[in-house]
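Asker: test case, fold it:
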Amino acid sequence: MSSIPKLGLGTWQNTESDECAKSVQTALEIGYKHIDTAQVYENEEHVGKGIKEADIDRDDFFLASKVWIDQLSEENVVPSMEESLEKLGVDKVDLMYIHWPSGDYQPEETLEAMQELVEKGMAKNIGVSNFTPEQVDEAMGIAGEDIIANQVEMHPLLQQEELLEKCREHDITLVAYSPLARGKVFDIPELNEIADKHGVSEAQVSLAWLMQKDGVVAIPKASSEEHIRDNHEAQDLELDEEDVEKIESIDREEREVDPGFAPW
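Answerer: This next block holds a predicted model:
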């Protein structure tokens, strides 16, 4: 399994320049080792500003971005990546994802173009995002060990057991986005009980549950220092077997991100 830091800062919908830059700077200075962005978030430049202002050695944190669906043709992947690097103000990223298997995505052509990013030294690794188990199999058959992660929605209301097993089978990391179910974790009775028991927030419970799983990384989005710190403290929470069983017995399945072009 890859060495992607277990907790990252998600930046989706964090598009206001100063706020986004400040959240990235704050996270890095607090001790986050993983920052996640994407071309379509329209904030790579702001993320780059936050990285610069944090003055943290580039080798001390993991940086990931994603190629949007209209840039996935063989001829567009590399030029779009060059633009991303310029906006981020870095020479390379640690991980570049295919954001969705949609739009201009053609498995062989797109994945070979993504592998070119590694060959050119623009990305250390490549990943996929929002891929189904079948699509993970297909991608691994083409690009193999260059793929280190599949980033998908995962939280107590969408537990992704089948997909996690598929990722483990291929020795790739499942990176969980929307790990707080867009705030719904605060209204789940089981999480309320566990949070009260440990004297922590429901957000920390959800994040701890994810991070205790083998092969799972969580990237909660946060912009305020309070939430950035609260999420960071989830790394200190150890859930016991009873807590885990209570979460995994939740009999609800609610997907928060479900665009019309999704593969499921």
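Asker: alpha carbons only for contacts and neighbour counts from here, please
Answerer: Will do.
Asker: tell me where the protein has strands.
Answerer: Applying DSSP state E to the chain gives strands spanning 9-10, 34-36, 62-67, 95-98, 126-129, 147-153, 173-177, 216-218.
Asker: what's near enough to touch residue 49?
Answerer: 21, 88-89 (C-alpha atoms under 8 Å, 6 or more residues apart in numbering).
Asker: from those, which land in helices?
Answerer: Counting by DSSP state H, the members of the contacts of residue 49 that fall within helices are 21, 88.
Asker: return the member of the contacts of residue 49 nearest to residue 174.
Answerer: When those are compared for distance to residue 174 (C-alpha to C-alpha), residue 88 wins out at 24.1 Å.
Asker: isn't the closest one up against residue 48?
Answerer: Yes: with contact taken as C-alpha atoms under 8 Å, residue 88 and residue 48 are classed as touching, separated by 4.0 Å.
Asker: closest to residue 196 out of the contacts of residue 49?
Answerer: Proximity of the contacts of residue 49 to residue 196, judged by C-alpha to C-alpha, is greatest for residue 21, which lies at 33.3 Å.
Asker: Proceed likewise with the subsequent sequence, for comparison:
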Amino acid sequence: MTIPLLETALTRMPALGFGTWPMRGAECRAAVESALGMGYRHVDTAEMYGNEDAVGAALAASGLPREQLYLTTKVWNDKPKGAEIRRAAEASLERLRQPYVDLLLIHWPSPQLDLPDALASLARMREEGLARAVGVANFPLGLLRRAMELGIAPLACLQVEHHVYLDQSRLLAYCREKELLLTSYTPVAKGEVLQDPVIGRIARKHGKTAGQVALAWLLGMEGVAAIPKAASPERQRENMEAATLRLDTEDQAALAALPKDRRMVNPGIAPDWES
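Answerer: Next up, the predicted model:
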């Protein structure tokens, strides 16, 4: 099965990726090996996940040519300065056993973040080939706009929580205007979609699962990728098959009518989402 590619001037990302949080160790390695064997080519990890070594082992075991893989990692929010971000990124590359990542993100903003210095570090790492593309995660619209307007680093992607219960249309509109891709994490709302009668009805109509409907809703959007986690081969295959599901106008209207104010990931370090 061919997964669609999202392409901008700055990056070419498979629209469906493989999320690895919160898997670690042997479980993570086995899951990534299984996903790669099935045809996934976009893998998402992070320093904070504590699984970059397992992801790196799986990538090495796959035997796949490096240019066929799209690898994302993220630097944690306790590195507010550019030099710290660079050291963390270099350590990530060591654990991943990779000369570069395809996308390097600042994982969460913090009040201490020196944004110009951080962006300058991202830009340098991109120029030096340690990261093919750079971006940010969990930035609210105001901070994303500021990062873009500084013009220091050519940001390629924003990664945020995004699913059928959370409206991210303001961020998505800005990303499209600026030619940034938007990667959706928690795309099946931590499994909440599986109990939803509206989504269940649409799933039965198409002979699919509720999770596949939720993923198809995201993958049908211009410039949007999704990175569901799935430990079992059965769920990995199910998620991959969502890329072929086309929702009709009636389905879209029913999904659009669902409440869009449910945030599943809102830790104490989170920014003011309305800022």
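Asker: drop the TM-score for these two in here.
Answerer: Structural agreement between the two chains, given as a TM-score (TM-score structural alignment, normalised by the length of the first structure), stands at 0.96; 263 aligned residues with a C-alpha RMSD of 1.2 Å.
Asker: what is the neighbour count of the aligned residue in the second structure for residue 12 of the first structure?
Answerer: For residue 12 of the first structure, the aligned position in the second structure is occupied by residue 21, per TM-score structural alignment. Taking other C-alpha atoms under 10 Å as the neighbour definition, residue 21 of the second structure ends up with a count of 18.
Asker: the one 4 residues further on now?
Answerer: One way to gauge burial is a neighbour count; for residue 25 of the second structure, by other C-alpha under 10 Å, it gives 14.
Asker: which residue, other than its chain neighbours, is closest to it?
Answerer: residue 54 (5.5 Å; C-alpha to C-alpha, 6 or more residues apart in numbering).
Asker: for the equivalent of residue 107 of the second structure over in the first structure, what are its contacts?
Answerer: If you follow residue 107 of the second structure across to the first structure using TM-score structural alignment, you land on residue 99. Residue 99 of the first structure is in contact with 38, 66-69, 128-130, counting by C-alpha under 8 Å, 6+ apart.
Asker: and if you look at residue 104 of the first structure?
Answerer: For residue 104 of the first structure, the residues meeting the contact criterion (C-alpha under 8 Å, 6+ apart) are 69-73.
Asker: how about 6 Å then?
Answerer: Contact criterion C-alpha atoms under 6 Å, 6 or more residues apart in numbering gives 69-70, 72-73 as the residues in contact with residue 104 of the first structure.
Asker: which of these are buried?
Answerer: When the contacts of residue 104 of the first structure are checked for burial by 16 or more other C-alpha atoms under 10 Å, the buried set is 69, 72-73.
Asker: for these, give me JSON lines that also has distance to residue 254 of the first structure.
Answerer: JSON lines is the format used below for these (distance: C-alpha to C-alpha, whole Å):
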{"residue": "69", "distance to residue 254 of the first structure": "25"}
{"residue": "72", "distance to residue 254 of the first structure": "29"}
{"residue": "73", "distance to residue 254 of the first structure": "32"}
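Asker: residue 101 of the second structure is in contact with residue 70, isn't it?
Answerer: No: the pair residue 101 of the second structure and residue 70 fails to qualify as a contact (C-alpha atoms under 6 Å) at a distance of 7.6 Å.
Asker: more neighbours: those two, which one.
Answerer: Neighbours of residue 101 of the second structure and residue 70, each counted by other C-alpha under 10 Å, are more numerous for residue 101; the result is 23 against 20.
Asker: which residues touch the equivalent of residue 244 of the second structure over in the first structure?
Answerer: With the correspondence set by TM-score structural alignment, residue 244 of the second structure lines up against residue 236 in the first structure. If a contact means C-alpha under 6 Å, 6+ apart, then residue 236 of the first structure has no contacts.
Asker: roughly how far apart are residue 236 of the first structure and residue 199 of the first structure?
Answerer: 12 Å (C-alpha to C-alpha, to the nearest Å).
Asker: residue 119 of the first structure too?
Answerer: The gap separating residue 119 of the first structure from residue 199 of the first structure is 48 Å, by C-alpha to C-alpha.
Asker: which residue of those two possesses the greater neighbour count?
Answerer: Comparing residue 119 of the first structure with residue 199 by neighbour count (other C-alpha under 10 Å), the higher total belongs to residue 119, at 12 against 9.
Asker: show me what that one aligns to in the second structure.
Answerer: Here residue 119 of the first structure is matched to residue 127 in the second structure, going by TM-score structural alignment.
Asker: ok, and the closest non-adjacent residue to the aligned partner of residue 117 of the second structure in the first structure?
Answerer: Per TM-score structural alignment, the equivalent position to residue 117 of the second structure in the first structure is residue 109. Counting by C-alpha to C-alpha, 6+ apart, residue 74 is the residue found nearest to residue 109 of the first structure once chain neighbours are left out, at 5.5 Å.
Asker: the one you found touches residue 107, doesn't it?
Answerer: No: using C-alpha under 6 Å, residue 74 of the first structure is not in contact with residue 107; the gap is 10.2 Å.
Asker: which residues does the residue nearest to residue 259 of the second structure when sequence neighbours are not counted contact?
Answerer: Across the structure, with C-alpha to C-alpha, 6+ apart as the measure, the residue nearest residue 259 of the second structure apart from its sequence neighbours is residue 165 (5.7 Å). Residues in contact with residue 165 of the second structure, defined by C-alpha under 6 Å, 6+ apart, are 259-260, 262.
Asker: stretch 215-224 of the first structure corresponds to what range in the second structure?
Answerer: On the second structure, the counterpart of stretch 215-224 of the first structure by TM-score structural alignment is residues 223-232.
Asker: flag every buried residue along that stretch.
Answerer: Within stretch 223-232 of the second structure, the residues scored as buried using 16+ other C-alpha under 10 Å are 223-231.
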